[in-house]
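> Generate coordinates for the sequence data below:
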Amino acid sequence: MQIIIAGGGKVGAHLASQLCADGESVTVIESDPRAVERLRRACPDCAVVEASASDPRSLERAGVHMADALAAVTGADEVNLVIAMLAKMEFAVPRVIARVNNPANAWMFTPANGVDVGVNQADIIARFAREGMNLRDMLTLMRLGRDEHSIVQATVNTGSRVEGMALSDIGFPENTIVVAVDRAGSLTVPNGRTVLNAGDEAVLFCSREGREGIRRLFA
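Got it, this is the predicted structure:
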């Protein structure tokens, strides 16, 4: 995954460190030289571009044309909106997340303004970035135990390997259990004969190693 973080303050640095720890390819854009130095010391595996992220040329320098996702997390809502609109409408970044600093401005952070997800907490941003972007339509609902088993939710995409298949015919990763299937708001406990349709949301229990296999099946 190629991820750009616009804003290298406390939120941006926190997010960058988490994503780098997950093995993602992260580029941070920050205009404050002091913040840039802190970032380079704290996140040596991240690329840092010293520039204004609201300038299209800065986004191009950061590799926006190859980005899978961008998180605009500066301390100014108007700046985050400008960055989000540029990323989505000018450069067609698939996934754009923006930080909402003032809850009164939340109504502006919509897909119409280039924002796929508007959030106002660093940990929520990190969760959507790690799980929503890295695993596409798969979110970790809960982690269990020290060995990092998880309960995850995965959406059946049109054309995915599991679309139209009965659960008993799907080669799930080892130690994976399908706990429930949500179809158009109706939650059912499935059995081996349950067929997954596009748009269904499956809730699964799996190991840490199994999450990547699940992502490939549902992508």
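
> rest of the way, CA atoms for contacts and neighbours
Will do.

> so who does Ala53 touch?
Neighbour list for Ala53: 6-7, 29-31, 59, 83 [criterion: Cα atoms under 8 Å, 6 or more residues apart in numbering].

> er, Ala16 actually
If you count contacts by Cα under 8 Å, 6+ apart, Ala16 has them with 5, 26, 28, 43, 46.

> Can you name the two of those that sit furthest apart?
Within the contacts of Ala16, two members stand farthest from each other by Cα to Cα: Ile5 and Cys43, at 12.6 Å.

> the more surrounded of the two?
Neighbours of Ile5 and Cys43, each counted by other Cα atoms under 10 Å, are more numerous for Ile5; the result is 26 against 20.

> Next, the second sequence, to be compared with the first:
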Amino acid sequence: MRALIAGAGRLGTQIAQVLSAARNDVVLVERDEDRVAELEGLPHVRLLAGDACDPVVLERAGALTCDLVIAATGRDEDNLVVALLAKRRFGAGRVAARVNEAENAWLFDGRWGVDVAVPAATPLISLIEEATGATDTVALLRLSKAGVEVIETAITEESRAAGRALGEITLPAGTVVATVVRGGRPTVPGPGVRLLPGDELLLVSHEATEQEIHAAFQ
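Predicted coordinates:
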């Protein structure tokens, strides 16, 4: 699947990491060049600096060949414009848009090119499930076509992984850490990242169970 995500905030970045870890082709578009520079090195995600409300930028990002477009910016007006362009101008197969302000929810429908309207409070995994059309939920989510599971775990004061670097932790076979969320911001999970209480981890695995993941970190 080819996916285009507009907005590289916490939500957009996490979606990009999960979808790319599931072997999808992902492009992440962000207007803030400093944010784009911060995310350089994000595994298997193509980053593009630019305003996704600009049709030229969307075309450069591959909107003409996208199966899925997710408008995940923090501005409802931008998400509506992206959705409308994606559906009407570029013919995207499926368009999901984040609704930041509840009073604007009535706008997020087919008239604006929106197939799936997702309230801002919707959990990440539920958003991905709705946006991709995946329905087989195991642990948090099984991306059925890709045959992988996305499992979430949190580090507490009691976790045996607290204070240890990712590279020191033996993960179950076929498992990778997709992202570490710290202080509300996702970070690129290099082996030198030292885990702290309060960190939230998203892991993608072809083989491990939720219990095996829990055992590795807790």
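
> quick one: secondary structure of the closest residue in space to Leu144 of the first structure that isn't next to it in sequence?
Nearest residue to Leu144 of the first structure, sequence neighbours excluded (Cα to Cα, 6 or more residues apart in numbering): Ser150, at 5.6 Å. On the three-state scheme (DSSP: H, G, I helix; E, B strand; the rest coil), Ser150 of the first structure is labelled strand.

> I figured Ser150 of the first structure hits Met142, correct?
Yes. Between Ser150 of the first structure and Met142 a contact is recorded at 5.6 Å, counting by Cα atoms under 8 Å.

> In this structure Lys88 of the first structure contacts Pro111, no?
No. Counting by Cα under 8 Å, Lys88 of the first structure does not reach Pro111; the two are 9.0 Å apart.

> more crowded one of the two?
Lys88 (21 against 14).

> OK, contacts around the closest residue to the more buried one other than its chain neighbours?
Of all residues not flanking Lys88 of the first structure in the chain, Gly114 sits nearest, at 5.1 Å (Cα to Cα, 6+ apart). Residues in contact with Gly114 of the first structure, defined by Cα under 8 Å, 6+ apart, are 81, 84-89, 96.

> could you redo those as TSV and give each row secondary structure and distance to Ser17 of the first structure?
Shown next, in TSV, are those (DSSP: H, G, I helix; E, B strand; the rest coil; distance: Cα to Cα, whole Å):
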residue	secondary structure	distance to Ser17 of the first structure
Leu81	helix	23
Ala84	helix	21
Met85	helix	25
Leu86	helix	25
Ala87	helix	22
Lys88	helix	24
Met89	helix	28
Val96	strand	19
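
> out of those, who's nearest Asp68 of the first structure?
Nearest to Asp68 of the first structure among the contacts of Gly114 of the first structure is Val96, at 9.0 Å by Cα to Cα.

> Tell me the counterpart of that closest one in the second structure.
In the second structure, Val96 of the first structure lines up with Val95, judged by TM-score structural alignment.

> okay, now that match: neighbour count?
Val95 of the second structure: 28 neighbours (other Cα under 10 Å).
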